[in-house]
Structure formats: structure tokens, C-alpha cells
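Undergrad: The following comprises the amino acid sequence and a computationally predicted model.
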Amino acid sequence: MQIVYLPKTKKHLKKIDKKYLPRIFEAIELLVKTPDSGKSLVGRLHGKRSLKVWPYRVVYSIQPKQSLIVIEAVQHRKDIYR
């Protein structure tokens, strides 16, 4: 699987405190081996998954036909689902 970041996700990452970035990127890289490790979301985010990297959340989707993991958002847990 290949990881792809949406343009808005790159903007989110620039706003995150630098001390959290290594843990976030490490968790995202682990998705290549276990893409289903995140929690399935419901409601308006149905079909997407959420990965906890305290205090942030990574929202992503899996596109198995293209072998892609699309990172759709990385934001603080209090803001991500708004």
C-alpha cells in the first residue's frame, strides 16, 4: 500500500506542534502493514477510519483497488470531527 496526503492534510501538518510529528508519521507508516488498525467512523465520515495519536487524530480512507491509504485529515482531537 502507498500513502497519499491530501493538500489540506499537508496544511494541517504544518500547524501541529513539532514534538508530536514523529509519533504521527510513525503511526501513519504503520498503516501500510495494518491499514484496518484504525476505528471505523460513522455518520458523515462513514467509510473513513480514525487513528489515535494522542492528542491528535488521523482520519484516513483505504482504497484497496489502487492500493492507497489516503490521509484526509490530521487535527487535534477536539477539532477533527467538527
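TA: That came in fine, so what should we check first?
Undergrad: C-alpha only now, for contacts and for neighbours.
TA: OK.
Undergrad: Tell me the secondary structure of residue 13, please.
TA: Three-state call for residue 13 (DSSP: H, G, I helix; E, B strand; the rest coil): helix.
Undergrad: any idea how far residue 81 is from the most centrally placed residue in the chain?
TA: When the chain is reduced to its mean C-alpha position, the nearest residue by Cα atoms, centre = their mean turns out to be residue 58, at 2.8 Å. Taking Cα to Cα, to the nearest Å as the measure, residue 58 and residue 81 are separated by 11 Å.
Undergrad: Below is structure B, check it against A:
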Amino acid sequence: MDVVLSKNATKQFNRLPKTEQSKIRKKLIILKEDPYSGKQLSGNLNGLFSFKTWPFRIIYEINKKKKRVEVSKIAHRQGAYRN
């Protein structure tokens, strides 16, 4: 599957230090190979998944029709699950 970052996720990614960007890039490769390796979320985030890369979370959705992982948010764990 392809991995696509939303405008918001791209902005969040670009603001991170280079060391954190490198860690997140590695995690995105894992998501490309196995999109179901993250944790499925519930409640108001139902249908989304979360993938941990300490201390950040990658929030994403799996689009089966387009065969891609759509990353909507890359945020610090403390605020990752807030809308």
C-alpha cells in the first residue's frame, strides 16, 4: 500500500526535529508493508488507527478502495487523540 500524508500531517512532520523525522519515516515504511500493525481506535476516532513512535503518534486511516494508508495527524502522544 502507498502511504499518503494529509496537508496537516505534512505540516506537523516538517516542524519536527530531523531525528524525529527519521524515526517517523521508518515507521511509515512499516505501515506501508503492514497497515494493520497499528492499534484500531474507538469512540469518536472509530475507523482510524494509531501507530506509536515514542513520544509521537501517527493517526491514520486505511483506504482499501485506493489501496493506501492516509495519515491525518502526526502529534505528540499527549494531544494526539484530540480533535
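TA: Here it is on my side, so go on. Here the structure is a predicted model, which means the values were calculated and not measured.
Undergrad: quick one, strands of structure 2?
TA: Here structure 2 has its strands, by DSSP state E, at 2-5, 39-40, 49-53, 56-63, 68-76.
Undergrad: CSV for those strands, including distance to residue 19 of structure 2?
TA: Written out in CSV, the entries for the strands of structure 2 read as follows (distance: least, Cα to Cα, whole Å):
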stretch, distance to residue 19 of structure 2
strand 2-5, 19
strand 39-40, 24
strand 49-53, 12
strand 56-63, 12
strand 68-76, 15
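Undergrad: Quick check: which of these is nearest to residue 23 of structure 2?
TA: Taking Cα to Cα as the criterion, residue 23 of structure 2 comes closest to strand 49-53 out of the strands of structure 2, the separation being 7.1 Å.
Undergrad: and that closest one, how far from the chain's centre?
TA: Between the centre of strand 49-53 of structure 2 and the centre of its host chain there is 6 Å, according to Cα atoms, centre = their mean, to the nearest Å.
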